[in-house]
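Q: need coordinates for the below:
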Amino acid sequence: MKAMLLQETGGPNALKCVEVEKPSAGSWEIIVKLKNASLNRRDVFITYGMYPGMKLPAVLGADGAGIVESVGDGVESLRAGDEVVINPGLQWGDDIRFNQPDFHVLGMPADGTYAEYVKISCENVYKKPAYLTWPEAAALPLSALTAYRALITRGELKKGDTVFVPGIGSGVALFALQIAVAKGARVFVSSSNDEKIERAKRMGAAGGINYRSEGWAKALKSEMGGADLIVDGVGGETFNRLIDLAKPGGRIVSFGATAGPVPQLVLPRAFFKHLDIRGTTMGSPQEFADMLTLFEQEKIHPVIDKHFPLEKAAEALGYMENGDSFGKIVLDI
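A: So this is what the prediction gives:
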């Protein structure tokens, strides 16, 4: 079968299209013939070797959707021909509060979805919501699950909350906007791109600010009035601004740090405001199922930015790395 294999690090161009052996299903496993896969920022980091537990060679890709090709012994919940979406979080464990030490994500070290077929445990395969197209279904898993857990489980989102989502345009940030709006929150966003802010407003955001403008945090707080909940995947030097933007008693949920580590966290500003600062990543199998249910109930459609053929996955990762995308980048297989 055709697959995009990373044999050595060196950035997106190190990813090569090769022929590899088609996997076969063992007990409790399923082979999915993929229709689409989607990109995540972790894939870019992996190509540079900037990811924990690096083991190469590996077929990259966490997200995918397709048709069940075959099932192994013991699989009763699904059968050949079923339309499915994959939960890429492997071996979460039994405690919804946090993952167990063996938790890992599909697409390194386990071969992932940048291929014509993928082998996956049956417990990680779910029926595709019928209202979604194949590209939309493939866009969901990692980013939508991360956003769902950050908002609902860790963020304890309530109807009427004021929510701030920095860095709008990424997959997780856009899903966070869509989920929060669907739940009746008042959402504000930030970006360095005015067009992204305007697009977010058309999707239901109450307002937004260009973080390159002088005095942006003060201007945003004047318009927003302080946030009950901030869902942040940026980190870096601006994290302390989030403490200023949060209401007393507010919650800040961090799911990433694309701008790097926080250089100096001024703790008194957090504890004098009685803030909760919480970490999160991915989510449990139950949260994945609950996320799919919410999306189907609200008929939320993922934002697709651009399509690439499978064999141009390296080019697609380079496009993602440039940071110009608004929504998910999808591979057609």
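Q: C-alpha only now, for contacts and for neighbours.
A: Will do.
Q: in the stretch 151-300 of the chain, which spans are helices?
A: Secondary structure of the stretch 151-300 of the chain by DSSP state H, counting those that start in this stretch: the helices cover 171-182, 194-202, 216-224, 239-245, 267-271, 285-298.
Q: so for residue 40, which of those helices sits nearest?
A: Nearest to residue 40 among these is helix 171-182; the distance by CA to CA comes to 8.0 Å.
Q: ok, residue 273 to residue 245 distance?
A: Distance, residue 273 to residue 245, using CA to CA, to the nearest Å: 11 Å.
Q: ok, these two, which is more surrounded?
A: Legend: neighbour count by other CA atoms under 10 Å for residue 273 and residue 245, higher for residue 245 (24 against 15).
Q: wait, the more buried one sits on residue 223?
A: No - in this structure, residue 245 is not within contact of residue 223 by CA atoms under 8 Å, at 11.0 Å.
Q: what about residue 302, how many residues close to it?
A: Neighbours around residue 302, by other CA under 10 Å: 22.
Q: cool, and residue 32?
A: Each residue near residue 32 was counted by other CA under 10 Å, and the total is 30.
Q: please name the residues that touch it.
A: Residue 32 sits next to 65-70, 117-120 when contact means CA atoms under 8 Å, 6 or more residues apart in numbering.
Q: from these, which two are the most distant?
A: The span of the contacts of residue 32, defined through CA to CA, is set by 65 and 70 at 14.7 Å.
Q: contacting residues for the closest residue to residue 124 other than its chain neighbours?
A: Leaving aside its sequence neighbours, residue 124 sits nearest to residue 87 (CA to CA, 6 or more residues apart in numbering; 5.0 Å). Residue 87 is in contact with 63, 124-126, 141-142, 285, 288, counting by CA under 8 Å, 6+ apart.
Q: and residue 39, how close does it get to residue 143?
A: For residue 39 relative to residue 143 (CA to CA), the value is 10 Å.
Q: try residue 272
A: Distance, residue 272 to residue 143, using CA to CA: 33 Å.
Q: the two: who's more crowded?
A: Each of residue 272 and residue 143 has its neighbours counted (other CA under 10 Å); residue 143 has more, 24 against 10.
Q: does that one belong to a helix, a strand or coil?
A: Secondary structure for residue 143, judged by DSSP: H, G, I helix; E, B strand; the rest coil, is helix.
Q: this one as well, want them side by side:
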Amino acid sequence: MKALVLKDKVKPGGEIAKLYYEEVADPKAGPGEIVVCLRYAALNRRDVFVRQGLYPGIQVPAIPGSDGAGVIAELGEGVEGFKVGDEVIMNPSMGWGDNPKFPDVNFSVLGVPINGTYAEYIKMPAENVFPKPKHLSWEEAAALPLAGLTAFRAVVTKGQVQERDTVIIPGIGGGVATVALQIAAAHGAKVFVTSSSDEKIERAIALGAAGGVNYKNENWVKELKKLAGGADLAIDSIGGDTFKDLITLANPGSRIVSFGSTRGPVNNLLMPRIFFKQLHIMGTTMGSPSDFAQMLALFEEKQLKPVVDEVFPLEKAEEAHLLMEQGKQFGKIVLAIQE
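A: Got it, this is the predicted structure:
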């Protein structure tokens, strides 16, 4: 099969590792496993971080990619409930374990060191394979798993979003933030967003947001406070000074859920701002099998569709990564593998 292979380890801060488009051996299904013929894959910022050497435990050679959708090509011994030809998507949360509160010590994310979706075929444990929601196109289905899982756990499982909550999501446009907006709005929450792009704010409003502000404006925190009236729930992937701004915007007794820190550490945080407001601050990453199943059920019940920004052929993945690094997309960037 054709695949994109990561072969070179790089040190953090060094040159980004190249992806090699080449022939590799087809995967074979062992007991309890399923081989999927992939139609589409999708990008995540994790893929770029792996190429930059920013994840621990990187092993090469390996095939990146955490998101994908396709058709079952082979069933391993003991697999029940599926048949060859079924249309499926994969849960990229590998080996979560039995405790829904946190993952097992052997937990990993699909795609480095476990071979991922930047390939024509992939081998998965049967427990990680789910029927493709029928209302989604192949591109949309490939775009959903990691972003949908992360956003659902952040907004619902951890954030406990409620109808009429005011939710703030900074940095709208990324895959997880965009899905988090859809999930919160589907629960009847009033969602406000931030972006450096007025166009992205307008697209978020068309997707269900109640409003937003451009964080390039010097007084954007005051603007958002006046517009939203404070947050009952904030979903943060940015960290840095933005995290402190979310504490400023937080209503007493509200929740802040963090799943990323693209702007680095939070420096000079004044703890009284947290405990005097009685804030609940929670961390999350990925999600449990139950989270994934509930996320799929919500998308089917509400007929939600993840936003696909642009589609590249598999062999052009490095160009797609560059677009994602520039932060110009709104929603997910997808790779076409086999039509």
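Q: post the TM-score for the overlay when you can.
A: The TM-score (TM-score structural alignment, normalised by the length of the first structure) is 0.99; 333 aligned residues with a CA RMSD of 0.9 Å.
Q: could the helices of the stretch 151-300 of the first structure be laid out in JSON lines, adding distance to residue 330 of the first structure?
A: Shown next, in JSON lines, are these (distance: least, CA to CA, whole Å):
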{"stretch": "helix 171-182", "distance to residue 330 of the first structure": "11"}
{"stretch": "helix 194-202", "distance to residue 330 of the first structure": "19"}
{"stretch": "helix 216-224", "distance to residue 330 of the first structure": "33"}
{"stretch": "helix 239-245", "distance to residue 330 of the first structure": "30"}
{"stretch": "helix 267-271", "distance to residue 330 of the first structure": "39"}
{"stretch": "helix 285-298", "distance to residue 330 of the first structure": "19"}
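Q: need the winner for burial among the ones you listed.
A: helix 171-182 (a mean of 25; mean count of other CA atoms under 10 Å).
Q: so what touches that one?
A: 40, 143-144, 146-148, 151, 157, 163, 165-168, 186-187, 200, 203-205, 231, 233, 298, 300, 302-303, 326-328.
Q: equivalent analysis for stretch 207-224 of the first structure, please.
A: For stretch 207-224 of the first structure, the external contacting residues (CA under 8 Å, 6+ apart) are 162, 187-194, 197-198, 201, 241, 245.
Q: 10 Å instead, please
A: By CA atoms under 10 Å, 6 or more residues apart in numbering, the surrounding residues in contact with stretch 207-224 of the first structure are 162-168, 186-198, 200-201, 206, 225-227, 238, 241-242, 244-247.
Q: give me the most central residue, the first structure.
A: Centroid-nearest residue in the first structure: residue 143, 1.6 Å away (criterion: CA atoms, centre = their mean).
Q: is it true that residue 9 of the first structure touches residue 16?
A: No - assessed by CA atoms under 10 Å, residue 9 of the first structure is found out of contact with residue 16, at 11.3 Å.
Q: for the stretch 1-150 of the second structure, what spans make up the strands?
A: Listed in chain order, the strands of the stretch 1-150 of the second structure (DSSP state E, counting those that start in this stretch) span 2-6, 19-23, 33-42, 67-75, 87-90, 93-94, 108-109, 121-125, 129-131.
Q: list the residues that contact residue 121 of the second structure.
A: The neighbours of residue 121 of the second structure, taking CA under 10 Å, 6+ apart as the test, are 1-3, 25-28, 35-39, 70-73, 115, 337-338.
Q: one more time with 8 Å, if that's ok
A: Residue 121 of the second structure sits next to 1, 26-27, 35-38 when contact means CA under 8 Å, 6+ apart.
Q: for those, pick the one with the most neighbours.
A: Highest neighbour count within the contacts of residue 121 of the second structure, by other CA under 10 Å: residue 36, with 30 neighbours.
Q: that one and residue 118 of the second structure, how far apart?
A: Residue 36 of the second structure is 12 Å from residue 118 of the second structure, by CA to CA.
Q: okay, and the common contacts of those two?
A: Common neighbours of residue 36 of the second structure and residue 118 are not found (criterion: CA under 8 Å, 6+ apart).
Q: quick one: the counterpart of the residue nearest to the centre of the first structure in the second structure from residue 27 of the second structure, how far?
A: Alignment note: residue 143 of the first structure maps to residue 147 in the second structure; criterion TM-score structural alignment. According to CA to CA, residue 147 of the second structure and residue 27 of the second structure sit 26 Å apart.
Q: what does residue 89 of the first structure align to in the second structure?
A: Under the alignment (TM-score structural alignment), residue 89 of the first structure maps onto residue 93 of the second structure.
Q: got the contact list for its match?
A: With contact taken as CA under 8 Å, 6+ apart, residue 93 of the second structure is in contact with 107-110, 128, 146, 286-289.
Q: pull the most distant pair out of those residues.
A: The largest separation in the contacts of residue 93 of the second structure, counting by CA to CA, is between 107 and 146 at 14.6 Å.
Q: who's more crowded, those two?
A: Set residue 107 of the second structure next to residue 146 and count neighbours by other CA under 10 Å: residue 146 wins out with 27 against 13.
Q: quick one, what contacts that one?
A: Counting by CA under 8 Å, 6+ apart, residue 146 of the second structure makes contact with 44, 66-67, 91-93, 176, 286.
Q: try it again with 10 Å
A: When contacts are counted by CA under 10 Å, 6+ apart, residue 146 of the second structure touches 42-44, 66-68, 90-93, 109-110, 152, 175-176, 286-287, 292.
Q: counterpart of residue 112 of the second structure over in the first structure?
A: When the first structure is aligned by TM-score structural alignment, residue 112 of the second structure is paired with residue 108.
Q: again with residue 54 of the second structure
A: Aligning on TM-score structural alignment places residue 54 of the second structure opposite residue 50 in the first structure.
Q: check the gap between the residue of the first structure most remote from its centre and residue 122 of the first structure for me.
A: Distance from the centre of the first structure peaks at residue 272, with 32.2 Å (CA atoms, centre = their mean). To residue 122 of the first structure, residue 272 of the first structure is 48 Å away according to CA to CA.
Q: what do you get for residue 89 of the first structure?
A: Taking CA to CA as the measure, residue 89 of the first structure falls 12 Å from residue 122 of the first structure.
Q: correct me, but the residue nearest to the centre of the first structure touches residue 303?
A: No - with contact defined as CA under 10 Å, residue 143 of the first structure and residue 303 do not form a contacting pair (11.6 Å).
Q: joint contacts of the two?
A: In contact with both residue 143 of the first structure and residue 303: 170-171, 174-175, 328, using CA under 10 Å, 6+ apart.
Q: now the residues you listed as a markdown table including distance to residue 253 of the first structure?
A: Converted to a markdown table, those look like this (distance: CA to CA, whole Å):
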| residue | distance to residue 253 of the first structure |
| --- | --- |
| 170 | 16 |
| 171 | 16 |
| 174 | 15 |
| 175 | 15 |
| 328 | 22 |
